[in-house]
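> Build me a model from this:
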Amino acid sequence: MFQKYLQNCLLAAIIFSLNSFSAFSQSKLNDNPKIVVGIVVDQMGYGLLHKFKSKYGEKGFNRLINEGFNFENHNFNYIPTVTAAGHASIYTGTTPSDHGIINNTWYSREIKNLNDNVRDPQVRLLGIERDDIVGSSPNYLMVSTIGDELKKSNENSKVVSVSLKDRAAILPGGKMADAAYWYDWHFSPGNFVSSSFYFEEVPKWVEKFNEDGRASKALDSVWNTVYPIESYTESAPDDNSFERAIGGKPTPTFPYNFPELREVYRQQNAEYQLLLISPAGNSMLTEFGIQAIEEEKLGKDKDTDLFCISYSVTDVIGHTFGPQSVEMEDVMIRLDKEIEKLLDYLDDNFGQENYTAFITSDHGAGPPASQLAALGEPTGVISNRVYQDSINYHLAKTYGLKPWVEYFETENLFLRRELIEHENLDLSKIQKEVANYLLTLDGIAYAIPAGNLNKGKFEGKVENMIQNGFYPDRSGDVMVVYDHGTIQTIRRVLNIEDVKGSVHGSPYEYDTHVPLIWFGKGIKKGTSAEQVAPTDIAPTLAKILKVKMSESVKGKPLMEIFE
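A predicted model of the protein is given here:
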């Protein structure tokens, strides 16, 4: 009897333990973070995050690297590698071939002009004194974002997105975002603005933030390096010929006296554009972002919220001075303090066990072409206008001297389809003929006709990237990729030594390889050399948020990161 009693007690204990473990496991499974934070740093190539590691503190970038899960082989899987396409791909989990954001602007056959990726004539710009300025929205985004799926799953969850750039705020939030805010220098004294797509007027807290005149105060300062300039040995000398001088300065060198520069830019009605080239722009965005979390009451209840923040100053610094510049090094050192400030806020207000974050970039960038030339590296400048003339003359040999090319810039060449139809010619045949001719010209690495991109799947890496960036209703008749280190321009004459600052958009590693680090609740410490892509971010967020993703998703959840 006693033995049977012991057996019954043991069985009861086992059942109790199993039930307790099951309940604990289920509790852990359902225990979502209070807030998920996506951090994107514009034009932060993989090298930039690690190049200045010794000058970072221990609580910003280094904390993410040392305590988070770091994917060291994270590359974009499409072209062009640009801001709008990058942000859309990160938050939708797919490529431009599905989400439709093929570039920052693209040529429209309907309006015979360039089309901006977020400009929307159906909405008004809010947060400025005028009420007649066209606003912006995610109208051109063709699939749902992770934020949209979160809202569909639970309408009480909130999605808020902020940036200095409109596209970097609007596209991450998607079509169901509660709010998107961005910086305006065109129509206001540096206000944070939004559009009537989200609400009829900006919240009172945004009005108050703008009334404080923070942009103006920030531009009343002088920008000098954090550390003695002679210690910036990771960068090229401060005075070099690969960088643009701004505001009438004779050289692109420190210090930057913004009160003096304001006077020059004011004459061009661009005074507040200066904040985009100042580290103070990133600081103001952090302040605004933290206030947005507070005022929008993100992470304050049982429903998980999504907050997206995108830092843009690095991109403008790169285009102006280049990734090799002391200016870029100093901005990264200062941005490290902004990341620390944001993480400290999240720690203090939610606790590290109640938030999950990731940090990445929308694209990298190559060194200035003038620097490559000085180093004896392969480089070059292609004039699309000159090549357009050459294509027209080539086609004239067979079809007559007519304006066969309608538009050619960056990776898209558009043929004049009305003319081809009027002449009773085969469009696909002309596309192939133009692609084949382009491949005979200097500086062209790939040229693929649109007809080929609509068929099957390419196996070659670059060809597949071209196909992933092709959206039939918006892309050209021929997709073009230039040689490594070669850039294109619409100018007919441009000497290589005149090309200052960085460019991006190519399928080469300097443009595609960017950081990806996960951090916070449910994320283990670790490093992976696995090849992953930005399209894997949204599916991973879907696992964290426990929501489904749309059928268009190309990526996969990064299961390695989970504890």
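
> contacts and neighbour counts: CA atoms only from here.
Will do.

> chain center to stretch 317-325: distance?
Centroid displacement of stretch 317-325 relative to its chain, using Cα atoms, centre = their mean, to the nearest Å, is 17 Å.

> With stretch 89-98 instead?
Using Cα atoms, centre = their mean, the offset of stretch 89-98 from its chain centre is 12 Å.

> cool, stretch 112-125 as well?
With Cα atoms, centre = their mean as the basis, stretch 112-125 stands 19 Å off its chain's centre.

> how long is that stretch end to end?
Stretch 112-125 has an end-to-end distance of 25 Å (Cα to Cα, to the nearest Å).

> Please give the element, helix or strand, for the closest residue to residue 518 other than its chain neighbours.
In space, and not counting its chain neighbours, residue 518 is closest to residue 358: 4.3 Å by Cα to Cα, 6 or more residues apart in numbering. Assessed by DSSP states H and E, residue 358 sits inside strand 355-360.

> Another for comparison:
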Amino acid sequence: MIGASLLLALLQGPQPAQEAPPVPRLVVLICVDQLRENQLDRLSPVLTGGLHRLLEEGQRFRGARLGYLITETGPGHVTLGSGCLPDKSGVLANQWRVRGNKDLVYCVGGPADRLGVGGSYEASGRDATNLRRPALGEILGQRWPNSKVIAISGKDRGAIGLGGRTADACLWWDKGGRGWVTSTAFGESLPPWAAAASRGWVHQAAGWTWNVSFDAKAPPPGTQADQRPGEVPLPGGDGTLPWSLPQPADRGDSAERAKLAGRVYAVPLLDALALQLGREALQAEDLGLDGSPDLLCLALSSCDSVGHRFGPKSREVTDLLLRLDRDLGVMFDLLDRRLGADSWIACLSADHGVLDLPEQRLEENLPGLRVSKGELGRLRGVLRDHLKETLKSSCKLTIVGHAVWMNADDVRAAGGDLVQVRRQLAELVREHAPWADLVFTNEELTANGAAGILGLAQASYQESTAPDLLIHTQPGTLLGLSGGTSHGSAHEYDRSVPLIFMGTPFTPGEHTRSAGPEDAVPTLLRALGWTTQEIEAFGFDGQSLLP
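Predicted coordinates for the structure are as follows:
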């Protein structure tokens, strides 16, 4: 006997196939440099613009963490833009050593000339030579050859890190006074809209004053007092706001323009100019208005430049993030008007977190310590003396950041066993550096499959780039900085970043599953219609967070 539902289907005849959901016409990939995840929680009661909208309408993966140890700008942007961790992407740090090579490798250094509004101005400049993996825009171009990719940042490593090897326009701020620049790797000249901005920025910046935009008597939650111990004031300032940019006597003078541009880089105006340029690109390039999805990458750098001076809970960083919230709101409203709210998607993350000022941590009864350059010099002396005593020969040894480097040829020429010498030096570091948490040897760093902090360290090195020793500091410790703060460790405060997706097909709400910025590209590809099997074929370190 035929069932009722089957009989009804036979009577109705063939049904049209269910249409696939429309593909978003624009992806907006946003990286806020040095935005620790808990900053959004701290400021959520006073956010009203784009950050508020991301928190309210976005699918947030709370607890996202970086999956490697060298938490710096270069690898952070490349991981977000490529879906791969540093040991696979090729970008291991902002700069790194290759054993046997005296010169440091800059993460986005390369042979392409730098290019400003007046043409090429410096050879051996900036490009994506070191990026071994395709970024999101390059993958989009494989399916949609007409897709446009525009990347804008205050930093070259931010723009190139997100935009990748094949961006149509890749632009960053020039502290030498040229405004927005690029390199010949991305075109023979600046796009007209970028050239216009490069000609006009001085008029916007000259005399610009940074005033606090919130009620100073009732600051947002968690905002600290001005002029705290450990802060580094802006040039000519006393550590308080207001603070003004100079007013050049001759706006055409290259030295005065360079001075002004360098100070623009240090204040929130840089992000405002970057987002303004993003709006110009959106309209001039007709992003999202044809059948091929486009990509707009916005790597916003001011939180990092200000945060290094004042710390994440300062009035300056608080004000900067409120300004960013409003400016992102303007951008999102423009996208809604031009494309429709259902026609674009966004992803927000960060390249790394940051340590609170050690002095502030001590006030909060948390570990906080500054290790002076003199202390690092004394440790270097201890290690050098040991080499001289045991090998009966002078061997070159340097400490660069958290890494100890020896000249392996010197050790071998003196009859030393590299493995044994490294172990001995590691023991000396543990004995003479109480601020050291863990010390890893080259042999440990170049192995595979470790868990915990060693596993994070292994994801930051390749065999040719691993130092003889890596010193991982105790929580709250800064090396060689007498003021300000920084990042670069595997501690929670450095690895904690936001990860939020907004737009169709993302469901508003919070998730606590394990996630990281390497999941952004696979997830965005899934939202654009790639199948799970197609995504897995790319060999990402991340995975799609959509089913």
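
> Mind checking the TM-score on these two?
With the length set by TM-score structural alignment, normalised by the length of the second structure, the two chains reach a TM-score of 0.91; 533 aligned residues with a Cα RMSD of 2.5 Å.

> Now residue 160 of the first structure: which helix or strand?
In this structure, residue 160 of the first structure sits in strand 159-163 according to DSSP H and E.

> quick one: the very next helix or strand once past that strand aligns where in the second structure?
Downstream of strand 159-163 of the first structure, the next assigned helix or strand under DSSP H and E is helix 166-173. On the basis of TM-score structural alignment, helix 166-173 of the first structure is assigned to residues 156-163 in the second structure.

> Touching that stretch from outside, list them.
With Cα atoms under 8 Å, 6 or more residues apart in numbering as the test, stretch 156-163 of the second structure has contacts from 73-75, 77-78, 80-82, 107-108, 126-128, 135-137, 149-153, 170-173, 297-301.

> Out of those, name the ones that lie in strands.
Judged by DSSP state E, strands contain the following of the contacts of stretch 156-163 of the second structure: 149-153, 170-173, 297-300.

> Need those in JSON lines (columns: neighbour count).
Shown next, in JSON lines, are those (neighbours: other Cα atoms under 10 Å):
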{"residue": "149", "neighbour count": "27"}
{"residue": "150", "neighbour count": "25"}
{"residue": "151", "neighbour count": "29"}
{"residue": "152", "neighbour count": "30"}
{"residue": "153", "neighbour count": "32"}
{"residue": "170", "neighbour count": "31"}
{"residue": "171", "neighbour count": "30"}
{"residue": "172", "neighbour count": "22"}
{"residue": "173", "neighbour count": "26"}
{"residue": "297", "neighbour count": "28"}
{"residue": "298", "neighbour count": "26"}
{"residue": "299", "neighbour count": "33"}
{"residue": "300", "neighbour count": "27"}
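
> What is the most widely separated pair among those residues?
Largest separation among those by Cα to Cα: 149 and 173, giving 18.1 Å.

> Aligned counterpart of residue 344 of the second structure in the first structure, please.
Residue 344 of the second structure maps onto residue 355 in the first structure, by TM-score structural alignment.

> again, but for residue 324 of the second structure
Aligned by TM-score structural alignment, residue 324 of the second structure pairs with residue 335 of the first structure.

> Return the residues in contact with its match.
Under the criterion of Cα under 8 Å, 6+ apart, the contact list for residue 335 of the first structure reads 279, 282-283.

> what's the distance between residue 385 of the first structure and residue 397 of the first structure?
Residue 385 of the first structure is 19 Å from residue 397 of the first structure, where distance means Cα to Cα.

> Neighbour count: those two, which is higher?
Legend: neighbour count by other Cα atoms under 10 Å for residue 385 of the first structure and residue 397, higher for residue 385 (18 against 9).
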